[in-house]
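K.L.:
below is the structure, and that's it, no one-letter string:
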């Protein structure tokens, strides 16, 4: 853990080492020591979910970097065993800022060669497209799935993704499960009305009035 690194640096005689140790102290013994512990979760599970919602602003970037490093390690191990790794990121626009953004671009560029399949999910299109890193993400994405878009977002997307007026109609006032799929150079409209009379729907729905019918959207 980080405390082991801190102890090793403290043993070094150079003044530079002491300055590094002093900078780390807040994250080892101070109020931001949340990552200086061993996890109580089995990270070798087939499905692992990382939730950073409760992290404060000071720990958000560090938390994201720790998680991305963990994901990269899992991809490396799975590759050696001939397995693919699926990586889903909700609120993806948050991972396109600063150093975290650079890491995200590296993931999109290199994961496929290592058997990784990254997927970014977001409702904040303007925040997503405002990132200077998004061009690299789009260029390395083979599959893009667009649902209904607000007028301002739709205009930006049409310019960035070369969507025609006729195609844009499928993401304008579209119903649930309707939109556009981009696969390579092909753009296809789709309608996918998921049946509601089953357990999967009750688990996956995010509609407030339906989340009590046997499941919640985050189970």
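P.N.:
Alright, I've got the coordinates. These numbers come from a predicted model, not from an experiment. Residues are numbered from 1 along each chain as shown.
K.L.:
C-alpha only now, for contacts and for neighbours.
P.N.:
Noted.
K.L.:
all strands for this structure, in order.
P.N.:
Counting by DSSP state E, one finds strands in the chain at the ranges 85-89, 116-120, 143-146, 178-183, 186-191.
K.L.:
grab the nearest non-local neighbour of residue 149.
P.N.:
Nearest-residue entry for residue 149: residue 171, 5.6 Å, with adjacent residues in sequence omitted and distances by C-alpha to C-alpha, 6 or more residues apart in numbering.
K.L.:
tilt between the lengthiest helix in the chain and strand 116-120?
P.N.:
The single longest helix within the chain, with elements called by DSSP state H, is helix 57-80. Put simply, helix 57-80 runs at 150 degrees to strand 116-120, going by axes from the mean of the first three to the mean of the last three C-alpha atoms, to 10 degrees.
K.L.:
let's bring in a second one:
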């Protein structure tokens, strides 16, 4: 099964987290998102969501159900209020929270089932793979100027 997603081409500063927040803001699109999430899981899909602030995500009871039924959560640096929500919802210890408190790039926590694993991933930024995966706006612009990763179909 293929699922198509609309990308806002050329939109400056629009991030996936902003798009998720906008979709979940309205009751009708939030309810639709929950229904699609459930169907994708039922069909063997692996739905994926991203948010910058978990408190925005959990403002809706319906969306909170998605969060509660998520088996895998990757957490990077979190704001204080979001850390407290995550600590309560996922039973994260104060020591584990230190990995998402003022953490650097590539540092955080992985929550899988009932297991919480801290990580530090220092990816070599001189690699071509780094240039293809970075989401830093200045580095993406540099990559575009150099023509790295462009398809020539």
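P.N.:
Alright, I've got the coordinates. Not measured: the values here are computed from a predicted model.
K.L.:
which ones are touching the equivalent of the residue nearest to residue 149 of the first structure over in the second structure?
P.N.:
In the superposition onto the second structure, residue 171 of the first structure corresponds to residue 100 when matched by TM-score structural alignment. With contact taken as C-alpha atoms under 8 Å, 6 or more residues apart in numbering, residue 100 of the second structure is in contact with 75, 76, 77, 78, 83, 107, 108, 109.
K.L.:
burial of the residue opposite the fifth one in the first structure once aligned, as a residue count?
P.N.:
If you follow residue 83 of the second structure across to the first structure using TM-score structural alignment, you land on residue 154. Taking other C-alpha atoms under 10 Å as the neighbour definition, residue 154 of the first structure ends up with a count of 20.
K.L.:
and residue 154 of the first structure, what is it in contact with?
P.N.:
By C-alpha under 8 Å, 6+ apart, residue 154 of the first structure lies in contact with 168, 171, 172.
K.L.:
any chance of JSON lines for these, columns distance to residue 196 of the first structure?
P.N.:
Below are the contacts of residue 154 of the first structure laid out as JSON lines (distance: C-alpha to C-alpha, whole Å):
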{"residue": "168", "distance to residue 196 of the first structure": "27"}
{"residue": "171", "distance to residue 196 of the first structure": "22"}
{"residue": "172", "distance to residue 196 of the first structure": "24"}
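K.L.:
just to revisit the earlier point, for residue 96 of the first structure, which of the strands of the first structure is the nearest?
P.N.:
In terms of C-alpha to C-alpha, the element of the strands of the first structure nearest to residue 96 of the first structure is strand 116-120, at 10.7 Å.
K.L.:
corresponding residues in the second structure for the closest one?
P.N.:
Counting by TM-score structural alignment, strand 116-120 of the first structure corresponds to residues 45-49.
K.L.:
the helices in the second structure, which residues?
P.N.:
Listed in chain order (using DSSP H), the helices of the second structure are 16-25, 27-42, 54-57, 61-68, 80-90, 94-97, 128-133, 137-146.
K.L.:
lovely, talk soon.
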